[in-house]
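K.L.:
Here you go, sequence then predicted model.
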Amino acid sequence: MTDQPTNQPYDGYDGYDPYGQQGYQQGQQGYPQAHQGYDDPYAAQQYTQQWQGQTWETQTQSPVSAQVTAAEETAYLPPQGYGAPPEAAPVSSPAADYGPATVAGNPRVTDAQRARAEGRSPVIEPGMQPAALTALLGLLLAGAAAVGTYALLVPLVVLQAVTAAGWFRLNGMWPARQGIALGFAGALAADAALLASDRSPSAILGTLGVWVLLALVLQLRSHADPDERMYGLMATVAASALAIVAGGYLAAEADAVTVGAIAVAVAVLARALPLPTPVSVVVALLAGAGGGVAAGSLTGLGTSGALLGAGAAACALIGHRVASYDYPSRFVHFTAGVSLPLSAAAPVVYVLGRALV
């Protein structure tokens, strides 16, 4: 190692230092002797060190700028195997192009989406078992109405409780204990007001208004997000309204309750038969009318029971359709699927019963 002026060529590179770092080589070999004997620290800059012969710096190491550029170009690429060409590396895509991560590595597809993709209907109807429970509850209502008002109160309370719980579960809000309890409490209050007012329908309307106000107060005290509070308010009001309106069986004439409940039971069973949907609806309506005629012959309605039975069956089919959902749980079918056909038919049973009896 010798000290030479800086204007001498650097191993054939015409004075170009590929690293731009003269002190780097000095630091690798210790402080050079050229620094000794100089009082002026800047005087040592007139000389530089030069290795005799070729070294690894001049043969194998690429310039630092080229290394930085290569690092920047490959910083976000996944590790590649040895010998793989750079252009074969996959190009990364934004995370919004894929669904949530799954064990299988594919975007999650719900059962409803798969059914639509395959051309099938995503709506699943309750089926025969919930229909059988609906028919059983309808027969209990019909028989209890023939016995007396307080006997009717027992299956009616069961219907109102299942209605409140089923509506919240149908809307995906479970557990929602406060809303379910509020809806069921409104139904009990309406029943008590009906009994106290000699089954006046104004008791149902008054209770419904008070319970809407209570639902508003309950949601205003909630600390949830505004959208969630609004959704909870609508579910609470709807559940309370359905459970309270089911009290119309208590306000209706006993014969009308018997005819209407039997018509709903027959119509729901017919609707659950494995038939095409249009055919099944027509068969259910005809079965409801026929059930109304049969029940009317046992009561004072006679052939007028056909009209009442058809009206109750139509409302029951609406409630049945509401209980059908995109691949719901069994709990939905065994709560909302059981109760909504009977609860939806209560207003028609009251109105037509008053008009026909």
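P.N.:
Received the coordinates, thanks.
K.L.:
okay, CA-based contacts and neighbour counts for the rest of this
P.N.:
Noted.
K.L.:
just checking, Leu273 touches Val279?
P.N.:
No - using CA atoms under 8 Å, Leu273 is not in contact with Val279, being 10.0 Å away.
K.L.:
how would you label the most centrally placed residue in the chain: helix, strand or coil?
P.N.:
By CA atoms, centre = their mean, the chain has its centre lying nearest to Gly172, at 6.6 Å. For Gly172, the assignment made with DSSP: H, G, I helix; E, B strand; the rest coil gives coil.
K.L.:
Relative to Gly232, how far out is it?
P.N.:
As judged by CA to CA, to the nearest Å, Gly172 and Gly232 stand 10 Å apart.
K.L.:
for Val257, same thing?
P.N.:
32 Å.
K.L.:
Same question for Ala144.
P.N.:
Ala144 is 35 Å from Gly232, by CA to CA.
K.L.:
which stretches of this structure form strands?
P.N.:
In the chain, the strands defined using DSSP state E lie at 2-5, 47-50, 123-124, 325-326.
K.L.:
who wins for proximity to Leu286 among those?
P.N.:
Closest to Leu286 of the strands of the chain is strand 123-124 (CA to CA; 23.1 Å).
K.L.:
and that closest one, what does it pack onto?
P.N.:
Under the contact definition 3 or more CA pairs under 8 Å, 6 or more residues apart in numbering; DSSP states H and E, strand 123-124 sits against strand 325-326.
K.L.:
here comes the other one, which I'd like you to weigh against the first:
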Amino acid sequence: MSDQPYEGRYEGPYEGYDPYPQPQQQQRQGHGQPQQHQPPQQQPEWPQHTQQWEGQTWETQVQPSMPAADTTYLPPQGYQAYPEPQTYGTVGQPLPQEAPAPTPEWTPAYQPPVQQAHGTGTGGVVTPDSASGYGPPTVTGNARVTDAQRARAEGRSPIIEPGLQPAVLTAVLGLLLSGTAAIGQYALVVPLVLLQAVTAAGWFRLNGMWPARQGIALAFLGAVTADVALLAAGRENAPAAILGTLGVWVLLTLVLQLRSHADPDTRMYGLMATVASAALAIIATGHLAAEPDAVTVGAAAVAVAILARALPLPTAASVVVALLAAAGAGIAVGGMTDLGSKGAFLGLGAGVCALIGHRVASYDYPSRFVHFTAGVALPLAAAAPAVYLLGRALG
């Protein structure tokens, strides 16, 4: 054996470029004895990036030191510069500086228009936020927002009048009251009970409480109780029968609402709606307590006034025409009774109360069901106190 370096022909790869070098003890068999040539074994072609962090480097040139921020990510040679998108965001693995920031998956589902919403109530004026780039929130498409709130936010009036068809039904019911009052007190009970039932149902629906069968039944039962008490006590004791029934029903409604398991706001809202519905239905008993001639004149005046109010005229002109029609009906029907020309005052008073009830039934963007219940009944129910008081004063 000789200490001279191996000078024979070497066909294998130069060991300085061997990516998988053998250990030193296997490279030489002894001091001064070169390793016998072995043909290179076929090694599996592993991806180079798996050796980037684990294998030794055979670079002989000194690499300049790089800042920690620049050496955080070194992409492997011969492969794409960036890893797969799904690897971004892994805990402990920073993003490459060259890679774009991942786009957030969430995007705003609703971008309201920039126009300002004018109105009152919940749809007030809102100034757009210039920093965020979003306009003011709107209420369009929100299931929890009422039609009246949407109308205010869009600058429209939340008042929709019942129209001609409910006015015709009011006129028919008013003429029934007027005609049966001339027949007798017990005949008047039939259209009166119908009026009270429609009043109770329409008030709950006008307040957005539907279905409210228990509240409607309670209010209607109070009205029937007032009718029975008045028939039993007589017209001379009508105030005591009506007010006594109303007081008892307010107390009963309060007790029932206290037993409810709903939240306090819901209980208070239900209490007020039930008390108001019962009060309106019981007050309608005033037609039964009034003098027959007063009911005949007053109910006919309401029928004519509501028909005139439904004419396609401007609001102010329509109100004036309705009041003049009520006074004229009072004079015409009063001439067939003992009231005579005094019926004009009674007709005018009943017409004013009827228009108030008509206005209440038109408030807050009501539905078609409200128009055919509250829109029909409230004008006649609201006119009952005027018919009773004016009938006693003028008779």
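P.N.:
In hand now; what should we look at? Everything numeric in this text was worked out from a predicted model, so none of it was measured.
K.L.:
Quick TM-score on the pair, please.
P.N.:
Here the TM-score for the pair of chains, by TM-score structural alignment, normalised by the length of structure 1, is 0.76; 310 aligned residues with a CA RMSD of 3.7 Å.
K.L.:
Neighbour count: Leu273 and Val279 of structure 1, which is higher?
P.N.:
Leu273 (15 against 11; other CA atoms under 10 Å).
K.L.:
Map that one across to structure 2 for me.
P.N.:
The equivalent of Leu273 of structure 1 in structure 2 is Leu311 (alignment by TM-score structural alignment).
K.L.:
Repeat that for His320 of structure 1.
P.N.:
Aligned counterpart of His320 of structure 1 in structure 2: His358 (TM-score structural alignment).
K.L.:
can you pull the contacts of that match?
P.N.:
Neighbouring residues of His358 of structure 2 by CA atoms under 8 Å, 6 or more residues apart in numbering: Glu161, Pro162, Ile306, Gly375, Leu378, Pro379.
K.L.:
Turn those residues into JSON lines, including neighbour count and distance to Ala197 of structure 2.
P.N.:
JSON lines is the format used below for the contacts of His358 of structure 2 (neighbours: other CA atoms under 10 Å; distance: CA to CA, whole Å):
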{"residue": "Glu161", "neighbour count": "20", "distance to Ala197 of structure 2": "21"}
{"residue": "Pro162", "neighbour count": "25", "distance to Ala197 of structure 2": "19"}
{"residue": "Ile306", "neighbour count": "31", "distance to Ala197 of structure 2": "20"}
{"residue": "Gly375", "neighbour count": "32", "distance to Ala197 of structure 2": "13"}
{"residue": "Leu378", "neighbour count": "30", "distance to Ala197 of structure 2": "11"}
{"residue": "Pro379", "neighbour count": "31", "distance to Ala197 of structure 2": "14"}
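K.L.:
who's more crowded, Val257 and Gly232 of structure 1?
P.N.:
Comparing Val257 of structure 1 with Gly232 by neighbour count (other CA under 10 Å), the higher total belongs to Val257, at 28 against 23.
K.L.:
What residue in structure 2 is paired with that one?
P.N.:
Alignment note (TM-score structural alignment): Val257 of structure 1 maps to Val295 of structure 2.
K.L.:
State the distance from its match to Gly222 of structure 2.
P.N.:
On the measure of CA to CA, Val295 of structure 2 and Gly222 of structure 2 end up 22 Å apart.
K.L.:
Can you tell me what Thr225 of structure 2 aligns to in structure 1?
P.N.:
In structure 1, Thr225 of structure 2 lands on Ala189 (TM-score structural alignment).
K.L.:
before we move on, what about Ala201 of structure 2?
P.N.:
Using TM-score structural alignment as the criterion, Ala201 of structure 2 maps onto Ala165 of structure 1.
K.L.:
In space, what's closest to its match - neighbours in sequence excluded?
P.N.:
The shortest distance from Ala165 of structure 1 to any non-neighbouring residue, by CA to CA, 6 or more residues apart in numbering, is to Ile180 (5.6 Å).
K.L.:
was I right about the one you found contacting Val237?
P.N.:
No - applying CA under 8 Å, one finds Ile180 of structure 1 not in contact with Val237, separated by 10.3 Å.
K.L.:
Give me the more crowded residue out of these two.
P.N.:
Ile180 (26 against 22).
K.L.:
Would you enumerate the residues in contact with the counterpart of the more buried one in structure 2?
P.N.:
Alignment note (TM-score structural alignment): Ile180 of structure 1 maps to Ile216 of structure 2. Neighbour list for Ile216 of structure 2: Ala200, Ala201, Phe204, Thr274, Ser277 [criterion: CA under 8 Å, 6+ apart].
K.L.:
Could you identify the most distant pair in these?
P.N.:
Greatest spatial distance among the contacts of Ile216 of structure 2 (CA to CA): Ala201 and Thr274, at 10.5 Å.
K.L.:
how many other residues sit next to the aligned partner of Ala346 of structure 1 in structure 2?
P.N.:
The alignment partner of Ala346 of structure 1 in structure 2, by TM-score structural alignment, is Ala384. Using other CA under 10 Å as the criterion, Ala384 of structure 2 is surrounded by 25 other residues.
K.L.:
Could you do the one 3 residues further on as well?
P.N.:
When counting by other CA under 10 Å, one arrives at 30 neighbours for Val387 of structure 2.
K.L.:
dump the residue contacts of it.
P.N.:
Val387 of structure 2 makes contact with Gly286, His287, Ala290, Ala294, Val295, Gly298, Leu346, Gly349, Ala350, according to CA under 8 Å, 6+ apart.
K.L.:
hang on, isn't the fourth one packed against Tyr388?
P.N.:
Yes - counting by CA under 8 Å, Ala294 of structure 2 sits close enough to Tyr388 to count as a contact (7.3 Å).
K.L.:
Those two - which one has more neighbours?
P.N.:
Neighbour tally, Ala294 of structure 2 and Tyr388, criterion other CA under 10 Å: the higher count belongs to Ala294, 32 against 24.
K.L.:
how about the nearest residue to that one, chain neighbours excluded?
P.N.:
Gly391 (4.9 Å).
K.L.:
That neighbour contacts Thr296, doesn't it?
P.N.:
No - counting by CA under 8 Å, Gly391 of structure 2 does not reach Thr296; the two are 10.3 Å apart.
K.L.:
Alright, calling it a day.
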